[in-house]
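Q: Quick check, what structure comes out for this input:
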Amino acid sequence: MKRLTKLLTIIFVALLCYQTNAQTIGIKGGLNLATLNEKDNDGTYSDNYDMNPGFHFGLTVDVPLNEFLSFEPGLLLTTKGMKYEDELIGLNLSGHANLYYIDVPLNLKATHEFGSGVKLYGTIGPYVGMGLSGKIKATLEFQGDEQTEEEEIKWGSNQDEDTFKRLDMGLTFGAGVEINSILLGLSYDLGLSNISTNQDNGMSVKNRVLKFSVGYRFLSKN
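A: Here you go, the predicted structure:
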């Protein structure tokens, strides 16, 4: 894992150093609303999951390809996971999973300029994510008595010992507006990797994240 994280960081730094006279460098952050798509051959179990609020923060690089298209990689600290609440015959069960990742999105970006510093843009591309840490918290309430348990996420591929696989890959789609170097964006991460360590009966767990972003572009294209 450390080698892959180091490789992703080296690639991103290399992009920062490449053609700095043409590219732009930005910073962005914002709100995440995350959930997990969980199912097996018997059905889908995540229908009752709620969006778990979190955050993302990091850097982006915009490398122009032509007048309308650019390549926009990024390096983001981002949260994923889910929140749930259920009730059964007087039992109230609630909890959440908070997962922290380093994501490297590799987007193709199309931009249309309207003048007066206003631009609309759309993005699409793959992302690669590495799980850093996380925690699952569950609370059981019955007749006024409450019991809470917490468990640290264990990353790996051992079904008996680990919670989730560390590597996550998927697609990201986004759109937004840029006004005088200030960016307002909306994006959606569609996880394609099955991060479940339990493969019995076709078990599958995939990340889903809706992001609301605010950013600022520091360098202007020449």
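Q: Every contact and neighbour count from this point should use C-alpha atoms.
A: OK.
Q: What is the burial count for the nearest residue to F57 once chain neighbours are set aside?
A: Nearest residue to F57, sequence neighbours excluded (C-alpha to C-alpha, 6 or more residues apart in numbering): G29, at 4.1 Å. G29 has 20 neighbours, counted by other C-alpha atoms under 10 Å.
Q: Just list the residues touching the spatially closest residue to G26 that is not a sequence neighbour, thanks.
A: Among residues not flanking G26 along the chain, R217 sits closest, at 4.2 Å (C-alpha to C-alpha, 6+ apart). Contacts here follow C-alpha atoms under 8 Å, 6 or more residues apart in numbering; on that basis R217 touches 24-27, 181-183.
Q: Next up, the contacts around the residue of the chain most remote from its centre.
A: Here the chain reaches farthest from its C-alpha mean at Q143, the gap being 37.9 Å by C-alpha atoms, centre = their mean. Q143 makes contacts with 90-91, as judged by C-alpha under 8 Å, 6+ apart.
Q: where do the helices sit along this protein?
A: 2-17 (DSSP state H).
Q: Second chain to compare with the first, below:
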Amino acid sequence: MKKIVLTMALLAGGLYLQAQQVRFGIRGGANLSSLGEYEHVLLANEDAQLEYKVGFHAGVFSQIYINQKWGLETGLYFTQLGGRDQDRDFDEDYKLNATANYLQLPVSVFREIQLSDKVKLFPSVGIYAGYGLSGKIKATGQIQNIDIAQQQDYFNDFAKRFDFGGTAGVQVGLGNLLLGAGYDQGVLRVNKQKANWDDNAYNSNFKLTVGYLF
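A: This next block holds a predicted model:
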């Protein structure tokens, strides 16, 4: 993983030296993240699927133009991922929330498409690497009349710290303002202990973004 991050940084640095234009900006927005088909054990015979939860991301980025239409975008973001589950029926009433805070480095190739004098379109595709900073998993409620009150450290007790995957998105440029949507899909297993039937945890994240270019 360290080699991947180093390669991404060297690639960005090499293109920076050859760039025709470089612009810097800030970006933030909302996340809707999940850990896929993974089911977290609550009791010996009960588990919870860590489905979509709301989080956020914020950071800085740069657009490095190689020519008039094509370029490379990279940045550094604090992003909040994880998953949640809630169930209420005749013998279950519980909530589970897993929150993981990552430092994320994406590198994407983008194309600038001029739609009008004031509007541009920026579709992009690339990869990202992430490092887990902190997080927790908290469960409260009752299952079969048994109280549950569990709390775990996300990375010490459950997850690997390194994450890697693909990213794709599109942005609309309105002057210096950028409005966008994207999706990240992790390809490295998150959970330290491999799950049965290969239903392991993988980070996935839909995101809405607002950015400003200086």
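Q: After superposition, what's the TM-score here?
A: The TM-score (TM-score structural alignment, normalised by the length of the second structure) is 0.82; 206 aligned residues with a C-alpha RMSD of 3.1 Å.
Q: can you redo the contacts of R217 of the first structure as JSON lines with neighbour count?
A: Putting these into JSON lines (neighbours: other C-alpha atoms under 10 Å) gives the following:
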{"residue": "T24", "neighbour count": "20"}
{"residue": "I25", "neighbour count": "19"}
{"residue": "G26", "neighbour count": "18"}
{"residue": "I27", "neighbour count": "19"}
{"residue": "S181", "neighbour count": "17"}
{"residue": "I182", "neighbour count": "17"}
{"residue": "L183", "neighbour count": "21"}
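Q: Among those residues, which one sits closest to S116 of the first structure?
A: Of all the contacts of R217 of the first structure, S181 has the smallest distance to S116 of the first structure: 11.5 Å, by C-alpha to C-alpha.
Q: Need the counterpart of the closest one in the second structure.
A: Alignment note: S181 of the first structure maps to N176 in the second structure; criterion TM-score structural alignment.
Q: So that match sits against F214, correct?
A: Yes. Counting by C-alpha atoms under 8 Å, F214 is a contact partner of N176 of the second structure at 6.9 Å.
Q: ok now do H40 of the second structure, which residues does it touch?
A: H40 of the second structure neighbours (C-alpha under 8 Å, 6+ apart): 47-50.
Q: for those, which one is nearest F162 of the second structure?
A: L50 (19.0 Å).
Q: Please tell me how far that closest one sits from F90 of the second structure.
A: 21 Å (C-alpha to C-alpha, to the nearest Å).
Q: Count the residues that sit near the nearest residue to N107 of the first structure once chain neighbours are set aside.
A: The spatial neighbour of N107 of the first structure that comes closest, neighbours along the chain excluded (C-alpha to C-alpha, 6+ apart), is G125 at 4.2 Å. Neighbours of G125 of the first structure under the rule other C-alpha under 10 Å: 18.
Q: cool, the one 4 residues further on as well?
A: The local packing of G129 of the first structure (other C-alpha under 10 Å) involves 23 other residues.
Q: Tell me, how many residues neighbour the residue nearest to it when sequence neighbours are not counted?
A: Once flanking residues are discounted, G129 of the first structure sits nearest to D103: 4.1 Å by C-alpha to C-alpha, 6+ apart. For D103 of the first structure, the neighbour count with other C-alpha under 10 Å is 23.
Q: give the contact list for D103 of the first structure.
A: Taking C-alpha under 8 Å, 6+ apart, one finds 74-78, 127-130 in contact with D103 of the first structure.
Q: Now the buried members of those residues.
A: 74-78, 127-130 (16 or more other C-alpha atoms under 10 Å).
Q: show me where the first structure has strands.
A: 24-40, 43-44, 49-50, 52-64, 69-88, 91-115, 118-142, 145-152, 167-179, 182-191, 204-217 (DSSP state E).
Q: Any chance of these in a markdown table with distance to R3 of the first structure as columns?
A: Output for those, formatted as a markdown table (distance: least, C-alpha to C-alpha, whole Å):
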| stretch | distance to R3 of the first structure |
| --- | --- |
| strand 24-40 | 25 |
| strand 43-44 | 35 |
| strand 49-50 | 34 |
| strand 52-64 | 20 |
| strand 69-88 | 16 |
| strand 91-115 | 14 |
| strand 118-142 | 11 |
| strand 145-152 | 23 |
| strand 167-179 | 13 |
| strand 182-191 | 22 |
| strand 204-217 | 23 |
